[in-house]
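[1] Predicted model and sequence below, questions to follow.
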Amino acid sequence: MTDADERAAVAERAARAGARVADERFRSDIAVETKGEVDVVTEADRAAQRTVIEAIRESFPDDAIVGEEEDERKTVPDEGAAWVIDPIDGTNNYVRDIRVWATAVAAVVDGEPVAAAVVAPALGDVYTADAEGAYRNGEPIAVSDVSDERRATVAPTLWWEFDARDEYAAACEAVVRRFGDMRRLGSAQITLSTAAAGGLEGVVSNLRANPWDSVAGVFIVRQAGGRATDLNADRWRHDSTGLVVSNGDLHDEVLATALAVEEST
């Protein structure tokens, strides 16, 4: 097994382990804390993150860990090996008993993802990506081949704070004026994975994404044949401003949507 193969196996194993912990507590009487006006966290988030880290440490004890909860580092190093984890992406869905949430794990080397897993146990879906491609429940997936804007569905993603509601409104307006339909799923990692599997033609935000909300899903999209850039149409990185993801055929249109949101500020 190559190092890349091992990292892909560990990413999936760790994500599955964390997802099991979160799923055991799903739709239970769990206490909810707030980290901001709408950002919430539960003990399930913390327990799942600890489980993910334990699974990674069994094989890669010295790698850096980038995680949403507790005292893990919050930025991706540009050199060396690291793991980017989100124990429950979509916690607002989770605490509302909505099934759209996932545990996400990405393996990164020198700032670039090399493997990823997004496990959505309440939906029964496991998305993975390695050096060879992208998969859902073990079967290869590919982005949509839709090239007609009127047949396309695009999702605005990430969260616009209350002082940026004009941007949120602009994002929704820009999507519905350009494309056939819009979805907002409430979990960036599931949204990106859905695009990788052809369920969406685009995913768009003018914001800088947290790495735990984005790195795994972007890698899955790319390995499924999709494209991800920043607002300048440059290749998206973990520290980019703007997240513009598409099936490739409609990238210019999705990018124009993101720029329209940015121009509204």
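    Right, received. Where do you want to start? Numbering: from 1, shown residues only.
[2] C-alpha from now on. contacts and neighbour counts both.
    Will do.
[3] can you pull out the helices in the stretch 101-250 of the chain?
    Applying DSSP state H, counting those that start in this stretch to the stretch 101-250 of the chain gives helices spanning 165-178, 188-196, 211-223.
[4] Next up, a structure to set beside the first:
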Amino acid sequence: MSEDTADAPVDDRLETAVAAAELGGRVALDSFRSDLAVEAKAGGPMDAVTAVDRAVQERVFEHVDGEYPDDAVVGEEDDALKSVPDRGVAWVVDPIDGTNNYVAGNRVWMTSVAVCRDGEPVAAANYAPATGDLYVAGGGRTRRNDDPAAVSEETDPESFLVNPIFGVSRAHRRELSAVVDTVLATFGDLRRFGCAQAALSGVATGELEATVSTVELNDWDTAAGVHLLRRAGGTATDVHGDRWRPGSEGLIASNGEAHDALVGAFEPVG
């Protein structure tokens, strides 16, 4: 079951989104597996940031501003906007999604660029420089490295691979613990990539059947990946089963084959 329709708007900014993701990703790749000065943000020692994160965001912003100087830009680092406006066009940038992986030399990290119009993602580029994979979608079909992508056709929830997406705070970890128990008791198996955009891209390409979060996630962790999976035939809702938008309560993103079962398993009680 696909949530999107064939007449979804084509975003004229897709080419710029792809170029910006690739430019930023190459900046990050230049310092990958090198000595890095790592800072801890407000979330504690697992909430890491490096000078490379900031340099990548600056390079992406610079490219976007050169093409569309009047557009709003949302980004994880420094003083950029932190949420997608309800009206107008906004770019949503995660310079390195999966910074802890990046710092450790793990190849699962991405530079993510999405375009939102009136609060809805309409174009996306997720670039994984360490593996060479580029995930792209505008108004047409999602593509990985120029090949069409599609969600898994698995229909049996007991065979679903589910990736929980949570932050590093104590509150998020408590929620994660409950979700892990539910996944292992009700669904097939669990994966934890440590990179939200990689998980969402994985649903879009059939590597996973679902990703789940019961907490509000940052727009830069979600917007691009949600658009990719929708354009690959998947479904993305909040924890109550309503259409997901930036700022929604939680995220349940799946291949659409047993989405109601996922919502039923994770929707808050009361």
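    Sure, I can see it. Given the structure is predicted, the values throughout are model-derived calculations rather than measurements.
[5] out of the helices of the stretch 101-250 of structure 1, nearest to Asp97 of structure 1?
    The closest of the helices of the stretch 101-250 of structure 1 to Asp97 of structure 1 is helix 188-196. By Cα to Cα, the value is 16.0 Å.
[6] for Arg13 of structure 1, helix, strand, or coil?
    Following DSSP: H, G, I helix; E, B strand; the rest coil, Arg13 of structure 1 is assigned to helix.
[7] Translate it into the numbering of structure 2.
    Mapped onto structure 2 by TM-score structural alignment, Arg13 of structure 1 lines up with Ala19.
[8] And for its match, the neighbour number?
    17 (other Cα atoms under 10 Å).
[9] cool, and Gly250 of structure 2?
    23.
[10] Quick check: it touching Ser213?
    Yes. If you go by Cα atoms under 8 Å, Gly250 of structure 2 and Ser213 touch, sitting 5.1 Å apart.
[11] which neighbours do these two share?
    Common neighbours of Gly250 of structure 2 and Ser213 (criterion: Cα atoms under 8 Å, 6 or more residues apart in numbering): Val239.
[12] just to revisit the earlier point, and of the helices of the stretch 101-250 of structure 1, who's closest to Ala106 of structure 1?
    Nearest of those to Ala106 of structure 1, taken as Cα to Cα: helix 211-223 at 4.8 Å.
[13] tell me the angle that closest one makes with helix 188-196.
    10 degrees (axes from the mean of the first three to the mean of the last three Cα atoms, to 10 degrees).
[14] Onto which residues of structure 2 does helix 211-223 of structure 1 map?
    Counting by TM-score structural alignment, helix 211-223 of structure 1 sits on residues 219-231 of structure 2.
[15] mean offset of that stretch relative to structure 1 (after superposition)
    Once the two are superposed, stretch 219-231 of structure 2 sits an average of 0.3 Å from its aligned residues in structure 1 (mean Cα distance after the TM-score superposition for structure 1).
[16] Could you say which helix or strand holds Val66 of structure 1?
    strand 64-67 (DSSP states H and E).
[17] That strand corresponds to what range in structure 2?
    Across structure 2, the stretch matching strand 64-67 of structure 1 (TM-score structural alignment) is residues 72-75.
[18] same thing with stretch 126-138 of structure 1?
    Under TM-score structural alignment, the match for stretch 126-138 of structure 1 is residues 134-146.
[19] What residues sit buried inside the matching stretch?
    Of all the residues in stretch 134-146 of structure 2, those buried under the rule 16 or more other Cα atoms under 10 Å are Leu134, Tyr135, Val136, Ala137, Gly138, Gly139, Gly140, Arg141, Thr142, Arg143, Arg144.
[20] repeat for stretch 234-251 of structure 1
    So, applying 16+ other Cα under 10 Å, buried residues of stretch 234-251 of structure 1: 236-238, 240-251.
[21] so which of the helices of the stretch 101-250 of structure 1 gets nearest Arg27 of structure 1?
    With Cα to Cα, the closest approach to Arg27 of structure 1 among the helices of the stretch 101-250 of structure 1 belongs to helix 188-196: 19.1 Å.
[22] What span of structure 2 is that closest one aligned with?
    By TM-score structural alignment, helix 188-196 of structure 1 lines up with residues 196-204 in structure 2.
[23] which residues sit against that stretch?
    Outside stretch 196-204 of structure 2, the residues touching it (Cα under 8 Å, 6+ apart) are 97-98, 108-110, 112, 126, 135, 142, 149-152, 163, 165, 193, 208-211, 221-222, 224-226, 228-234, 253-255.
[24] dump the residue contacts of the residue nearest to Tyr127 of structure 2 when sequence neighbours are not counted.
    The shortest distance from Tyr127 of structure 2 to any non-neighbouring residue, by Cα to Cα, 6 or more residues apart in numbering, is to Leu134 (4.5 Å). Shown in contact with Leu134 of structure 2 (Cα under 8 Å, 6+ apart): Ala125, Asn126, Tyr127, Ala128, Arg144, Asn145.
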